[in-house]
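Undergrad: Give the three-dimensional model of this entry:
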Amino acid sequence: MFSFKKRKKTHDSLLALQVMPDGVALAVNHLRDGAPHLETVAFIEQAQPLTNSKVIAEYLSEHRLTDVPVSLVLQEGEYQLLLIEAPDVPVDELKDALLWRVKDLIQFNPEDAYLDYIELPDDAYRGRGKMIYVVVAERTLIDQRVDWLDALGVSAVAIDIPELALLNITESLCAEEMGTAVLFLEEDRSNLTMLSGSALYLARGLSYSPFNQVENTVLDIQRSMDYFESQIGKPPCVRILILPLQVGETPLLMELRNNLSADVQSLDLADVVGSDEPLRVDLQQVCLIAIAASLRNTEAK
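TA: Sure, this is the predicted structure:
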């Protein structure tokens, strides 16, 4: 069910759902002449949507979305993202070997694990073996989420996570060899990824509020940029991309611009993807991960 590797399009339309404590964010991407176009972007308010799904099911039925294939984005705490050295085994044996490598790092029985991986470029982590990001989730939890989707009347074709869903947006914006740091902001945490030439080299979570701990955020980004250059061996990071779109010159944006030697930009999704729904700032802020996950059916360039 996990499916993180970039593939050519398999569906003309894709519905992405992200469950939150107070509702569900959703986005429908329909390809038009091979280009992504958002037909629906919405946030459905509902307390504890995993146990109170009637409103969600009614929305999907009323908007004729029950026949659209679904990508479900897992929430924080429902998966682990681990960086390890890739075992030297044939491809058809890789998942079993990866599970053996991470069995002491995961928080549940390895026999009850769903696992997938994303390989890093060959030039990542010079002087070390080939590195790989492994995503692991508990089989019981995944089965529960799939049952929830079945109850909504929709069918899952993929399970995603925020860090990798965001690549559907950022890969095409980071084609230059010089590095780009992508900072995704949430109220109580943030995700930082480092890319070069459209490829992922580093992903890490910052487990505190980036808005309340501005100085710590700046320091962690600086450390990641230094690590990107000195340990991974890539050219200096020249751009910091902030998601979702921020309104005005916020304290965090000002601190980043004043303290880091990189161009700081806050991305407006309206500049990169067409949409039937006006992509208001508030809609981008709550639905950005769902939008990103819906773009996985765009054909790789």
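Undergrad: C-alpha from now on. contacts and neighbour counts both.
TA: Will do.
Undergrad: Let me know the helix or strand that residue 116 is in.
TA: For residue 116, the host element (DSSP states H and E) is strand 113-119.
Undergrad: the helices in this protein, which residues?
TA: Secondary structure of the chain by DSSP state H: the helices cover 54-62, 94-102, 139-152, 162-165, 167-170, 214-230, 251-259, 281-294.
Undergrad: Please produce CSV containing these, extended by distance to residue 43 and mean neighbour count.
TA: Compiled in CSV, these are given as follows (distance: least, C-alpha to C-alpha, whole Å; neighbours: other C-alpha atoms under 10 Å):
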stretch, distance to residue 43, mean neighbour count
helix 54-62, 10, 15
helix 94-102, 36, 16
helix 139-152, 16, 16
helix 162-165, 17, 20
helix 167-170, 20, 22
helix 214-230, 28, 18
helix 251-259, 26, 15
helix 281-294, 7, 23
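Undergrad: For residue 243, see how far away residue 139 is.
TA: For residue 139, the distance to residue 243 equals 31 Å [C-alpha to C-alpha, to the nearest Å].
Undergrad: cool, residue 217 as well?
TA: Counting by C-alpha to C-alpha, the gap between residue 217 and residue 243 amounts to 14 Å.
Undergrad: run this one through as well so I can compare:
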Amino acid sequence: MFGFNFNRGKRSIACCLGEKQFAISAIENNQKLLFSKHCEFAEKIPQLIAQGLAREVESLHLIGASCEMILWPRQYQLLLMDALEVPEEEMAKAFRWRLKGLVEYPLNDLAIDVFSIPSHGVAGRRKKVFVAVTSMSSLKAKIEILEKAFLEVQGVGIAELALRNLVSLALNNEMASAMVISLEDKLCQLQVIYQNKLYLVRELPMGRHLKEDPKGAESMLLEIQRSIDYCLSELKLPEPQEIFFTPMFYKAKSFLQYLERELHKEIKLLDINEYLQVETPIGLKAQQDRIYSIGGALAFNFNNDKGQNPT
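TA: Predicted structure coming up:
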């Protein structure tokens, strides 16, 4: 994405950079997690992150390795918009001046990429695209940090498609659509995935403490039911049968049990240990900080997947 294309080998590496943290993971043949590391710093100093990442890269014998950078939520904006009547390769450029007032970044400092949603709805006539937008200067600064740590950035991806990769690995029923609900700081999102494609991303009006809120489970139930109705009536997709939650929900056992009782669907935590070969199991709390780098390191090549790979 954003003009950076990633040619993957048998070993795929992905890295996420935050203001005070980084996560880096590698997967072999989409089956074995070779390593997954996370480090957090006390201060927002890019030089410290670069130095810490460089030490990790050296200890893992990754100097000069190619990697994909995955943007964490809040490091970009993802908009659902009507597709433009231009060739697909020109779509991102054509959207630039249509984003005025829709994004928080200056129009002269935009990195834009577009990926399509398969035709859906009545007679398949509704053509929609996701438009991913971030600051070009911020993007280049993150790439510079990785380069200072002796990594070669060959791809840039986003969190939603990294989660899509994990869900695709975990699905039992490929004929039905699926949902994944993530919680990252104050951002709670619901995504709808069908046949390895992302169809819907909704930001839910809930915060980090929704699991402890006595009415949190009822609110979540309502949002899921609304999304299921939208899948059936507007997207014309098969009804979701599996609903995944990211590891941040690992303490919310009664919360998840309530949803399973009310919805009569499979409610699952995305536990990396169940879907990848790991030498030492990773705790669910630790997984939350690493989940996007792990998902970004999965190197699927979905059929007819142009525009929906996180690269």
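Undergrad: So after superposing, what's the score?
TA: Overlay of the two chains. TM-score (TM-score structural alignment, normalised by the length of structure 1): 0.86; 295 aligned residues with a C-alpha RMSD of 2.6 Å.
Undergrad: before we move on, the earlier item: which one, of the helices of structure 1, ends up nearest to residue 269 of structure 1?
TA: Between residue 269 of structure 1 and the helices of structure 1, the shortest gap by C-alpha to C-alpha is with helix 281-294, which sits at 7.4 Å.
Undergrad: Go through stretch 101-115 of structure 1 and flag the buried ones.
TA: Residues of stretch 101-115 of structure 1 classed as buried under the neighbour-count rule (16 or more other C-alpha atoms under 10 Å) are 102, 106, 110, 113-115.
Undergrad: Over to stretch 266-273 of structure 1?
TA: In stretch 266-273 of structure 1, counting by 16+ other C-alpha under 10 Å, buried: 266, 268-269, 273.
Undergrad: Turn the residues you listed into JSON lines, columns for distance to residue 205 of structure 1.
TA: As requested, the buried residues of stretch 266-273 of structure 1 are exported to JSON lines (distance: C-alpha to C-alpha, whole Å):
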{"residue": "266", "distance to residue 205 of structure 1": "19"}
{"residue": "268", "distance to residue 205 of structure 1": "22"}
{"residue": "269", "distance to residue 205 of structure 1": "22"}
{"residue": "273", "distance to residue 205 of structure 1": "26"}
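Undergrad: now, among those residues, which is nearest to residue 24 of structure 1?
TA: Closest approach to residue 24 of structure 1 among those (C-alpha to C-alpha): residue 269, at 19.5 Å.
Undergrad: Quick one: residues contacting the alignment partner in structure 2 of that closest one.
TA: Aligned by TM-score structural alignment, residue 269 of structure 1 pairs with residue 272 of structure 2. Going by C-alpha atoms under 8 Å, 6 or more residues apart in numbering, residue 272 of structure 2 touches 282, 287.
Undergrad: now swap in residue 236 of structure 2 and tell me
TA: Shown in contact with residue 236 of structure 2 (C-alpha under 8 Å, 6+ apart): 120-122.
Undergrad: And the buried ones among those, selectable in ChimeraX?
TA: In ChimeraX syntax, the buried subset of the contacts of residue 236 of structure 2 is picked out as below (16+ other C-alpha under 10 Å):
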select :120,121
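Undergrad: Out of the contacts of residue 236 of structure 2, list just those in strands.
TA: Nothing among the contacts of residue 236 of structure 2 maps onto strands, per DSSP state E.
Undergrad: and the buried residues of stretch 101-115 of structure 1 as CSV, adding distance to residue 65 of structure 1?
TA: Compiled in CSV, these are given as follows (distance: C-alpha to C-alpha, whole Å):
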residue, distance to residue 65 of structure 1
102, 38
106, 36
110, 35
113, 30
114, 27
115, 28
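Undergrad: Residue 160 of structure 1 and residue 76 touch, don't they?
TA: No - in this structure residue 160 of structure 1 lies outside contact range of residue 76 using C-alpha atoms under 8 Å: 11.6 Å.
Undergrad: between the two, which one's more packed in?
TA: For residue 160 of structure 1 and residue 76, the more surrounded residue by other C-alpha atoms under 10 Å is residue 160, and the numbers stand at 24 against 11.
Undergrad: What's the separation between the more buried one and residue 145 of structure 1?
TA: Separation of residue 160 of structure 1 from residue 145 of structure 1 (C-alpha to C-alpha): 12 Å.
Undergrad: cool, and residue 102 of structure 1?
TA: 23 Å.
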